[in-house]
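Student: Have a look at this prediction, sequence included:
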Amino acid sequence: MTELPKTFDPAAIEGRWYSHWEENGLFRPERPDAEPWTIVNPPPNVTGSLHIGHALDNTLQDILTRHERLRGKDALWVVGTDHAGIATQMVVERNLESQGLKRQEMGREAFLEHVWEWKAQSGGQITRQLRRLGCSMDWSREQFTMDPHFVRAVNKVFVQLYREGLLYRDKRLVNWDPRFGTAISDLEVETKEVQGKFWHLKYPLEDGSGFIHVATTRPETMLADMAVAVHPDDARYRDLVGKRVRLPITGRLIPIIRDEHADPELGSGAVKITPGHDFNDFEVGKRAGFKAVDMLNMLDGAARVMQTQDGLVPAELIGMDRFDARKRVVELLEEGGFLERIEDKVIQLPYGDRSGVVIEPWLTDQWYVDAETLSKPAIDAVREGKIKVVPKSWEKTWYNWLENIQPWCVSRQLWWGHRIPAWYDDQGNVFVAETEEEAQREAGNRPLRRDDDVLDTWFSSGLWPFATLGWPDDTELLRRHYPNDVLISGFDIIFFWDARMAMQGLHFMKDVPWKTLYLHGLVRDSKGQKMSKSKGNTVDPLGLIDRYGADALRFTLAAMESQGRDIKLDEKRVEGYRNFATKLWNATRFCQANGIGASDTIEPPAAQLPVNRWIIGETVKTVQALDLALAELRFDESSNTIYHFVWATFCDWYLELIKGAIDEETRKVAGWVLDQILVMLHPFMPFVTEELWNALGERPYELILAKWPMPDARALDPEAGPEIDWLIRVVSGIRTARAELNVPPGARLPLHVRDAGSATQARLQRHAVALQRLARIETISDGEASGGAAQIVVDEATYVLPLEGVIDIEAEKARLQKAAEAAEKERDSLAGRLNNPSFVERAKPEAVDKARADHAEKASDAEKYRAALARLG
């Protein structure tokens, strides 16, 4: 045995144990004959640093991985990072600009050299931080989505989808980020409400007979208008359909068309149609017979005005930024008498989630995947139970998105990423192949130019569950560990990543990527608000680890993770679980001081004493409850199960009950129970448990490779359990009464017992010493007590504590009466507020939650004070 220091210091043990585990290959020991179990981490961006969402996600993954490893499985936790196209390019460009260097000036190859240099120097920050959290990943097989084998997998997927007709090039509207000069996905667009304007315009009819009235939030786009639409049933415009209007400023003649997109109830009922710059208008334009190639485009990639195909945009506007052009267009409309009025209006504007600039719908050639076809097997996999979604409530979201999925734009106008394996000849013919040599052969060795675009990051990360295992090669690792067992993911990337993996895995591997998809909620601040830098309420997980240790943070996140509900993180909870680790530390020191050390048996030791038979049974019940909770992915329930067993059952009761009576049987039982505790708690608190495991004596293996407890129902004793439970209830009742009635802690009181049956009397005799010590009782006798007394009822017997001369009974009654009335008054006031619909509907959710919590607290206080009064008679 190694004597433990008096003080538990997480910092003194965490780095030491992590290095030991990793250097000795203990995260994935050789178990070729064991049942495989697999999980992949959502690869964090190579640019990233550990945030509280990462801490939650990876803590949950580590709990499952360590648990399965303890169960003897060949547990593989695949780890790696994502190249993060836009994010990484943005970071490197910013670094270069600080040195006076521009990406465009240095050229693609030189820029990419800088990216790889940055990755080598700074790209490992988040993986080092994952180690601090205690993540037991298989670092020997760390992956990167730009590794050569991954590039090969991505190219194969692209080419195969192209040859199957499931990937194609098309001219369509995309969400265009003018800052980064690239298309982005719908999922990377944040819609915000802003104060904007509605410009009401009038367009003159070609024949000079009048005007048609339209309104727009983007007046500059009228430079590329191609039609005015009215509803087919709108009688006001029946005679105008087919006629043309002459656009102000450009003079372009455009038709008035019928389309149900125009709402007769909104404004004038007529809508300007700009198919090259609005998603709805694009569809209207297609229905009107406009080909995408003929749709007018009035903006370049930086959202500056450029000349349209028909050359009608005035020269003074060419090259102007879109918002400057807006001002000038409005001036020209007003000068020409075409601006009727301007209306202030709250509008929805799309912003790039990374760039922060307004996103522009832009007509451009891009590569698309036929997501509708690929989505069908992913829908069926959930519907048929091949993929279990937890919580089940997310299934509806899964179906709704996949059943309405649009073509997936997979090309990005960046330099960093998987370059699209497509080459063009001088005539614009495209040759899609896995290598340039293959494309050259297909082109008859004509000169070729490679596509400049790269692939959407989610295209490559969608291959993560199988490309990380060696695909497209038929490796033993792939055959053994695909499909994965479970994926743990934030619900916010269910479309970005989870659905993409399901589509790609089912298509290329003909099987689901994972059997269970667990979606957790967001970590919010203690008031329930979403964390953001602008609010100043973000929480640094590394700071919490510095203050309280990784074990405390991990346990907090697990204990608060309740199947998809958001977590309100309060630092006091982290501090409380650090105290929990300290309590276990001190309990182990107590055991050491009493000759209790490492157990030499996995099976429960033989025991005769009721207290030992009881604790063995309680341990078995805890293992059973913990197994069930983990099997159902109820992290909060599993954490609370082991917490209450350690804190209350083992530390507060068992160790107290055996004090002063620790014989050889008790040493063996206590050592066995402590070992079971360390194994059960290890997935949640790996560092402190490993330290205590090794301090208790020589072991044949580290705790990380120990054996998970096997719950044996035969160890449940039908007599010892109820007997010790009775003792605990009696002691607890006496302690509660003493505390409520302000009995001095040091006062030892006589205890009178009445109406006790023969079984209870026998128990009183067997446990008299423990009862006297734990409840501070001087003597135990039958009969009544004279004068004021506290009464505690347990089963059939009443336990009476005489209080004459110990407390001022009348003053205590007055105090309790006053306290009860005050609590009841506050309780009723809060109840009135909560019963007021106006308060519940209008107040902030956190204010309503606080009122409910305060009401419950005051109701409990009132009940407690009334119970104490009743005890005094």
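Tutor: The structure has been received and is ready for your questions. Numbers count the residues shown, from 1 in each chain.
Student: switch to C-alpha atoms for all contacts and neighbour counts from now on
Tutor: Will do.
Student: Next, the buried residues of stretch 725-732.
Tutor: For stretch 725-732, burial by neighbour count (16 or more other CA atoms under 10 Å) applies to W726, L727, I728, V730, V731.
Student: Below is structure B, check it against A:
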Amino acid sequence: MNRVSAENFDHEFPKQYQPKEFEKEIYRRWEELDLFRPEQRFGNPEERPFVVVIPPPNVTGVLHMGHGLNGSLQDILIRYQRMLGRKTLWVPGTDHAGIATQHVAEKELREKGKTRHDLGREDFLKYVWEVKERHHRIISQQLREIGSSCDWNKERFTFDEGLSKAVREAFVRMYEAGDIYQGEYLVNWCMRCTTALSDDEVEYQEEDSFLYHVKYQLVGSDDVLVVATSRPETIFGDVALAVHPEDIRYQNVIGKEVQVPMTDRVIKVIADSYVDREYGSAVLKVTPSHDPNDFEIGKRHHLESINIFTESGALNHNTPPSFQGLSISDARKRAVELLEESGLLIKKDPLHHRVGKCYRCQTTIEPYLSKQWFVKMQHMADLALQAHQDGKIAFYPKRWENTYTSWLSDIRDWCISRQLWWGHRIPAWYCNDCGAISVSREDILCCTHCASSNIKQDEDVLDTWFSSWLWPFSVFGWPEKGSELAEFYPTATLVTAYDIIFFWVARMIMAGLNFMGEVPFKDIYITPLVRDKQGRKMSKSLGNGIDPLEIVATDGADALRFTIAYLSTQGQDLPLDRETFKMGGRFANKIWNATRFLLGNLVNITYNPHQAKNSPLDDWIYGQLNRTVQSVHKAFELYRFDDASHAIYDYFWNDLCDWYLEALKASFYADDTNEKERALAVSINVLEESLRLMHPFLPFISEELYQKLPNKQADYLIIAPYPFYQIEREQDSHAFDLMKIFIGQIRAMRTQFTIAGDQRFSVSIYITNETLRSNLSLYREIMIRLTKLENVYFVTEDFTESQRKEQVVLTLAGEDFIALLDIRKFINVDLELSKIDKEMKDIIAQLDRAKAKLANENFVQRASPDAVSKERERVSICEEQLEHLEERKRSFLM
């Protein structure tokens, strides 16, 4: 038994929905009670835990809307699985983000007039750790504010002691297996960050430039060879000109020498089948240190490599004195001037081409010859492709599998060394005495080959992704084989963005197969891309980003989460502005008001859940709830967050609020106290189950309202059981659906004929199908109440012609249903006939125009088929409308 007092109700249940009043407090209680831990509370203890490892955000700033989207969808999955009874774990964490974090720290130092070199490596790293701690506090608080139910006891950082140990183990193990090697290669180089980048870290942009046509003088001849280049400053690095071996135009120059413009050097003309005979002059300048294709030509022909750039992007000592120290752009201008002055520049053509940019600072990438560390990728890529073919991984949406397989099919070795200070330092030491390299899991003081102490550790650090690709198992203590690793690996689902499918997703799969022998997750859900309403990607430069915490502050975390889920259609971008989130806020407000209405009816009423005997109306709402539960479970299986949230929204707003609660008011306002108590008992049970259904999407408001219920199944909703489909609840809803149509038609006729709500009339209904007639009659009182009728009569015999003439006839399309409405006394027949005549006159005019066009042979022969088809369709529509109006007119004339 339970009784609510009127004095306390308004205080305990405010009239206005104010999420700021309870969201933080609810989260504090969840966390304080340790409700996010992976505990087997109910369900099948033999079932594997449901585990998600968060894509660790970079510790470089606050979370943006993309993080809000990703975090919300992960939490929806986690809460759903937790309520299903599975042992559920969501591991939070952050990424040390080598280039990005060092970039932020150096920018702060520059504002203070300092550089990292002023501080030295050790003090600079201390400073970056301070930057990390500052941003980490903000990120973890943001995740809490959007409701992320992570197990904070298991939080990890890609640069913490445990993960650093895992990184070293992986490096040494792969080095010992011959899968990591060091070599001098042409790499992508960012002159601003002064570090190598992998191919995946280069973003391409369209730019306008010029193609310069330059003359190379043949030695001992007046003849020249013409070369087209977009980078005349790299002429100083030329070591050969190349022509195709089968190009008859250049057979006589192969092996001869040419003068390198602006220098006193001469180089040979060589033959190589890489040269495109159809492009330009079909003569290629070979600059191995500054072009990847030239690098391969140089290897084939054993050519020297001349590097003309410093690591910071200036021209070096391998160029003439007047060029040394110039930036690349200035050197290009100077080279063009010299070529023009010497008469070697024939022309320059406009060029629109793709230019590689650093994914962090947008500096133009230059190919750069340097010694780097690489991972052999082919074997691991083959394993990752086989895992996909064997069905061990699945992408949602499926189309992203093409991105995954395409990248793996065209894999290149991975450059993993970065010329930074912030990051996992490469565990390799160089001996200055014997020249050998020692690679070790622990720091060493002497050479492992000759025992000399004259050694120095490699200055470079590892690519950030080298720690991130170990994330699904390093967070559980790998390389130690502890109980957590055995229990929680492999994880279940990865939720991430499409732009890191190759950066991270594919590499994690390769690492999992290589080190653990299993894929790290089965399902990969690729989130939509967040855009503004104009379709532009959100970015700081455009100023069109939305801070998720601003939405939390104004509309609540539930509004943020539900809106995101509602709009997250697989395979489509997500257009957002601040107003978009009002939809989620309105839905939360609807839930608040509906619950307040129900619980408000408990004031001074005895609540007894055992009185909950169902009426036909109750059976109907349970049937609607049951079908919604089934739809939501199916949507979760397919990662259709939009389908699940749409089903919940439609059920709660339309079925529960607009129909069930409206219809139930007849019981609430009745004089029969027993009926009121019975109706309340059932409806509050329905509400309790409905709150459990919506909790993963709207965790805060559902928990707050759940705590106010007199019939909770658990102390906290977050650990209550999720609703399940019950076949015994299924029933034929045809009669209720027919009632809804009938009510809609009666309301429409009141509007059409301007019949006020206080003007009551009776309706007689005849339905041939006795079962349907009997079932519909069960809702008689609801039909009367919701249409403000005088009475509703269900008759067992069809109406006579005279009865039909005396009243207005209502039929429902597709149904064996006829109703007589006693409304003639409220209708101005002359006015209605006048309206019909005017409408018919307008339609006849449209019909005549369309028929006239079709009778015109010129129109039929010369107009497009679509235009002719539209006119014929117009005739058909007009004739149908006239027939309907004629029928309406006859009903008034009877």
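Tutor: Received the coordinates, thanks. A quick note: this is a predicted structure, and the numbers were derived from the prediction, not measured.
Student: circling back: from the buried residues of stretch 725-732 of structure 1, which is closest to L609 of structure 1?
Tutor: L727 (14.2 Å; CA to CA).
Student: Kindly confirm my reading that Q366 of structure 1 is in a strand.
Tutor: Yes - Q366 of structure 1 forms part of a strand when assessed by DSSP: H, G, I helix; E, B strand; the rest coil.
Student: That one pairs with which position in structure 2?
Tutor: Residue correspondence, TM-score structural alignment: Q366 of structure 1 in this structure matches Q372 in structure 2.
Student: Same question for I126 of structure 1.
Tutor: Looks like I126 of structure 1 aligns to I139 there (TM-score structural alignment).
Student: Its match is in contact with T60, isn't it?
Tutor: No - assessed by CA atoms under 8 Å, I139 of structure 2 is found out of contact with T60, at 9.5 Å.
Student: Distance of the most centrally placed residue in structure 1 relative to E437 of structure 1?
Tutor: The centroid of structure 1 falls nearest to G490 when counting by CA atoms, centre = their mean (3.2 Å). Shown here: G490 of structure 1 relative to E437 of structure 1, a distance of 41 Å by CA to CA, to the nearest Å.
Student: now do G805 of structure 1
Tutor: In terms of CA to CA, G805 of structure 1 sits 101 Å off from E437 of structure 1.
Student: what range in structure 2 matches stretch 176-183 of structure 1?
Tutor: Counting by TM-score structural alignment, stretch 176-183 of structure 1 sits on residues 189-196 of structure 2.
Student: Show me where the stretch 401-550 of structure 2 has its strands.
Tutor: Per DSSP state E, counting those that start in this stretch, the stretch 401-550 of structure 2 carries strands over the ranges 414-415, 417-418, 428-431, 437-439, 455-457, 461-462, 493-496, 523-526, 530-531.
Student: Residues in contact with stretch 281-295 of structure 2: which ones?
Tutor: 186, 225-228, 234-235, 237-244, 275-276, 296-298, 304-308, 366-369 (CA atoms under 8 Å, 6 or more residues apart in numbering).
Student: Not counting residues beside it along the chain, what's closest to P723 of structure 2?
Tutor: Using CA to CA, 6 or more residues apart in numbering and skipping the chain neighbours, the partner closest in space to P723 of structure 2 is L693 (6.1 Å).
Student: just H64 of structure 2 next, same as before
Tutor: Counting by CA to CA, 6+ apart, the residue nearest H64 of structure 2 is D547, at 5.6 Å.
Student: ok, the equivalent of T554 of structure 2 over in structure 1 - how many residues close by?
Tutor: Counting by TM-score structural alignment, T554 of structure 2 corresponds to R547 in structure 1. Neighbour count for R547 of structure 1, taken as other CA atoms under 10 Å: 16.
Student: ok, back up a step: I'd guess the match of I126 of structure 1 is in a helix, am I close?
Tutor: Yes - under three-state DSSP, I139 of structure 2 falls within a helix.
Student: OK, contacts around it?
Tutor: V59, G61, V62, L63.
Student: One more: C135 of structure 1?
Tutor: N58, T59, D62.
Student: A850 of structure 2 now?
Tutor: Per CA under 8 Å, 6+ apart, neighbours of A850 of structure 2: E871, R872, R874, V875.
Student: Could you dump those into JSON lines and include distance to G391 of structure 2?
Tutor: Compiled in JSON lines, the contacts of A850 of structure 2 are given as follows (distance: CA to CA, whole Å):
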{"residue": "E871", "distance to G391 of structure 2": "53"}
{"residue": "R872", "distance to G391 of structure 2": "53"}
{"residue": "R874", "distance to G391 of structure 2": "53"}
{"residue": "V875", "distance to G391 of structure 2": "55"}
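Student: wait, which of these is closest to L664 of structure 2?
Tutor: R874 (45.4 Å).
Student: so that closest one touches A845, yeah?
Tutor: No - between R874 of structure 2 and A845 there is no contact under CA under 8 Å: 11.7 Å.
Student: More neighbours: which of these two?
Tutor: Taking neighbours as other CA under 10 Å, R874 of structure 2 and A845 compare with R874 leading, 17 against 12.
Student: and the gap between that one and F597 of structure 2?
Tutor: Counting by CA to CA, the gap from R874 of structure 2 to F597 of structure 2 is 50 Å.
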